[in-house]
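In: Fold the following, please.
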Amino acid sequence: MFLGYIHTFRAIAIYFIIAMHCIDVFQWENNKNLERILRISISNGTILFVFIAGYLFQHLSSRFQYKKYLFAKFRNVITPYFFISIPAIIVFTLILKRESVWQGFYDDPVWLQVLNFYLTGLHLAPFWFIPVITIYYLVSPALIQADKSSVFYYLLPILILVSCLVGRGGGQPLISFVHFLSVYSLGMFCSRYKMYLNDWLSKGFVIIIVFIFVILLWLCEYFFAKTTYTYFNFLQKIVLCFFVLGVLVRYGEKATHHYLNLVADTSFGIFFIHSYVLTAGKMLAHKFFGYLPSGTFQWYFLTTLITMLVCLGIVYAIKIILGPKSRMFVGS
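Out: Have a look, this model is predicted:
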């Protein structure tokens, strides 16, 4: 059965991804506090994406066939990742050097640099996610077996603790896999028990309580943490998943707008191309102004909206030109 509320959730998740990367379009020396507020509020949007992935994986698990599943993921995720990566990999192997790679990376021959970029996703800021989610695809039979036993979900508190202790990975897919395992499993849990959880999470007083917890965790990070991607932020985004889920289940179509459906339909395509759009924007800023503009909330909000609309337009243009084949090139 099609889950409309999860489809809308996709649009919200991709907005968090775009909004986070738009922060780096600006200089924030004159507005450090606003930058901190934005990063605490928007960062770690990947958690929403991983939660949705786990939710849908469990939702469709009754018709799971490993070979068909891997083929579908290879066609719809790995193949567009391969094609979309080509321009960036050419640039960062033959023209420029990527600062985010490890020491000695460029001492290797070019073919090995290319392989390492594909295996880590370090050639573009958001692409580290693809090698990580690929590990989930590969171990999917084990996750299917885990889902069949409710005992697995008793481990969720331990998995969440592990996520708080183990970092995001920084281009190391196996570490990132461990870090996000609790989120993926939590998505599976919410899907398996959706008949009970949806009714409970969508109650008005529960939505309010969950939102209060989001705010409390936000305040904890603001006042007690000195860096981003802390365990406060991790927990905040997990609780935010429950909040968004409750709101979307409760209000259904009232919480859904035609624009959100358009974004949701092309969310993976937007994910794949938005880094190129933002890079082009930075290059134009340097060409016309010689520097990145100073960050203000108004310009930040406008940039995020324009980036989303430009990406949406590009993906739909590609879909019109390529038809069904577009999914192999941009994921949508």
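In: can we go C-alpha only for contacts and neighbour counts from here?
Out: Fine.
In: A strand includes Gln103, no?
Out: No. Counting by DSSP: H, G, I helix; E, B strand; the rest coil, one finds Gln103 to be coil, located in no strand.
In: For Ile89, see how far away it is.
Out: 18 Å (C-alpha to C-alpha, to the nearest Å).
In: Settle it for me: which of the two has more neighbours?
Out: Ranked by neighbour count (other C-alpha atoms under 10 Å), Gln103 and Ile89 place Ile89 first, with 22 against 8.
In: want to put them side by side, so please do this one too:
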Amino acid sequence: MFITSFHYFRGFAILIIIAGHVHVGNSEVDFPIFTNLVSGSTALFVFISGYLFQHLQKGVFNYPLYLNKKLKYVILPYLICSTPAIINIAMTGNFHPLLGNVTTIEGSVINIFTGRHVTAYWYVPFAALLFISAPIIVKFSLLKHNMQLLILFTFSIIAIYAHRPIGGLNPFHSFIYYIPFYLFGIYAVVNRDSIEKIKKYNVIFLIITLLLAYIQIRLMGIIGSSHKDLFTFSGIDIMYLQKVSLLLFVMTSLDLIENKNVKPLSFFANISFSLYFIHGYVLILLARLSINDTLLNYGFNESGAMLIKFTLVVAISSLLSISIIKLLGKRSRYFIGS
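Out: This next block holds a predicted model:
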């Protein structure tokens, strides 16, 4: 069954993710609460993936068929979209400093297996671990409600202390951090009645989300996502709690737009995965055109420059997505995921 409001949520999620990657000058420091709200929003994508994984399940889980689809529509587009960046970095030797002193081949292989070469590409190596783990993950939906809650709580505690990996370089670390969001997506499908019971608290979840974004900066002095080595202690990750609260707000509020016709969100939802693959390249292009300096030199303040840059990234990425889809038709899914 097609859920219109959840479709809109996909469109909203990709816009928030892109917003988290758009920076101008000291915008992160100057607008810390906004930065905290949009940073780490890939958690929304992970939740959506888990939700759709369960929502689209029909009958007995067919693992070979599932893997085949993921290879064609996720891994293959990732490899194709990665190729220009991998070649460019290999030719220039401009590997990320976190990779250390590596040879061209070593650096290229590390980039492919970590997604370090393009903004947000770390998601696919992590997602590959989700795909591999699917036969185990699918059993989560069959557990009793209390056991599901216990697993979610346990994995969440681990994630809160694990934080995100430095530079997104460790897919296994990302898996530890994000698997609760994926399972929460499955939980939301299986336990719709439980979500229904807490809908009256949607405004409270929104207030908690805003408060956590404020607390993260005012009391803990942290702006944006927290990254660390897996086995070092850095306290709890407030960002994790904030995104859980945001998801609770979204899930308890979706009914408000179920019967609405929100064409822009539907449009972005339809091309959300291609936007994910393409927007990193658009950011690189705009950086080479010195867009930040250009906007600031034209007299825009940081907030205005951020809005214009965000609009440019979304518009250019959308135009490229639509152009490729028009050119390749259904085959575009093999190239850009949409």
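In: Quantify their similarity with the TM-score.
Out: The TM-score (TM-score structural alignment, normalised by the length of the first structure) is 0.90; 321 aligned residues with a C-alpha RMSD of 2.2 Å.
In: Tell me the counterpart of Leu307 of the second structure in the first structure.
Out: Matched across to the first structure, Leu307 of the second structure falls on Phe301, judged by TM-score structural alignment.
In: Can you give the distance of the strand or helix carrying that match from its chain's centre?
Out: Using DSSP states H and E, Phe301 of the first structure sits in helix 297-322. Taking C-alpha atoms, centre = their mean, to the nearest Å, one finds helix 297-322 of the first structure lying 17 Å from the centre of the chain it belongs to.
In: about what we covered before: the match of Leu307 of the second structure: neighbouring residues, count only.
Out: Counted by other C-alpha under 10 Å, the residues lying close to Phe301 of the first structure total 14.
In: How about Ile89 of the second structure?
Out: For Ile89 of the second structure, using other C-alpha under 10 Å, the count is 18.
In: How about it: what's its closest non-neighbour residue?
Out: Phe95 (6.2 Å; C-alpha to C-alpha, 6 or more residues apart in numbering).
In: The one you found matches what in the first structure?
Out: Match for Phe95 of the second structure (TM-score structural alignment): Arg98.
In: ok, now how distant is that match from Leu122 of the first structure?
Out: 8 Å.
In: Can you tell me what Val162 of the first structure aligns to in the second structure?
Out: By TM-score structural alignment, Val162 of the first structure lines up with Ile158.
In: roughly how far apart are its match and Ile151 of the second structure?
Out: Distance, Ile158 of the second structure to Ile151 of the second structure, using C-alpha to C-alpha: 11 Å.
In: Could you do Gln57 of the second structure as well?
Out: 21 Å.
In: When the two are compared, which one has more neighbours?
Out: Between Gln57 of the second structure and Ile151, Ile151 has the larger neighbour count (other C-alpha under 10 Å), namely 16 against 11.
In: got the contact list for the more buried one?
Out: Counting by C-alpha atoms under 8 Å, 6 or more residues apart in numbering, Ile151 of the second structure touches no other residue.
In: Give the next helix or strand downstream of whichever strand or helix holds it.
Out: Assessed by DSSP H and E, Ile151 of the second structure sits inside helix 145-162. Counting by DSSP H and E, the element after helix 145-162 of the second structure in chain order, helix or strand, is helix 171-190.
In: That following helix maps to which residues in the first structure?
Out: With TM-score structural alignment as the criterion, helix 171-190 of the second structure aligns to 173-192.
In: same check, this time on stretch 246-255 of the second structure
Out: Per the alignment by TM-score structural alignment, stretch 246-255 of the second structure matches residues 240-249 in the first structure.
In: Compare Arg98 and Leu122 of the first structure and say which is more crowded by neighbours.
Out: Shown here are Arg98 of the first structure and Leu122; by other C-alpha under 10 Å, Leu122 has more neighbours (24 against 17).
In: Regarding that one, what is its secondary structure?
Out: Here Leu122 of the first structure is recorded as coil under three-state DSSP.
In: In the second structure, what residue corresponds to it?
Out: By TM-score structural alignment, Leu122 of the first structure lines up with Arg116.
In: and the closest residue to its match other than its chain neighbours, what does it touch?
Out: Once flanking residues are discounted, Arg116 of the second structure sits nearest to Trp122: 6.1 Å by C-alpha to C-alpha, 6+ apart. For Trp122 of the second structure, the contacting residues are 114-116, 168-169, 171, by C-alpha under 8 Å, 6+ apart.
In: Neighbour-wise, give me the winner out of these.
Out: For the contacts of Trp122 of the second structure, neighbours tallied by other C-alpha under 10 Å; top is Gly115, 26 neighbours.
In: Nearest spatial neighbour of that one, chain-adjacent residues omitted?
Out: Per C-alpha to C-alpha, 6+ apart, closest to Gly115 of the second structure is Trp122, 4.0 Å.
In: what's the distance between the one you found and Gly168 of the second structure?
Out: 6 Å.
In: go on, Ile137 of the second structure?
Out: Applying C-alpha to C-alpha to Ile137 of the second structure and Gly168 of the second structure gives a distance of 23 Å.
In: So which residue is dead centre in the first structure?
Out: Most central in the first structure under C-alpha atoms, centre = their mean is Thr46, positioned 3.1 Å from the mean C-alpha point.
In: Give the aligned equivalent of it in the second structure.
Out: So, by TM-score structural alignment, Thr46 of the first structure is matched to Thr42.
In: wait, its match sits on Leu15?
Out: No. Counting by C-alpha atoms under 8 Å, Leu15 is not a contact partner of Thr42 of the second structure; they are 10.6 Å apart.
In: Looks like Thr316 of the second structure contacts Val282 (just checking).
Out: To be clear, residue 316 of the second structure is Ile; Thr isn't right here. Yes. The criterion here is C-alpha under 8 Å, and Ile316 of the second structure meets it with Val282 at 7.1 Å.
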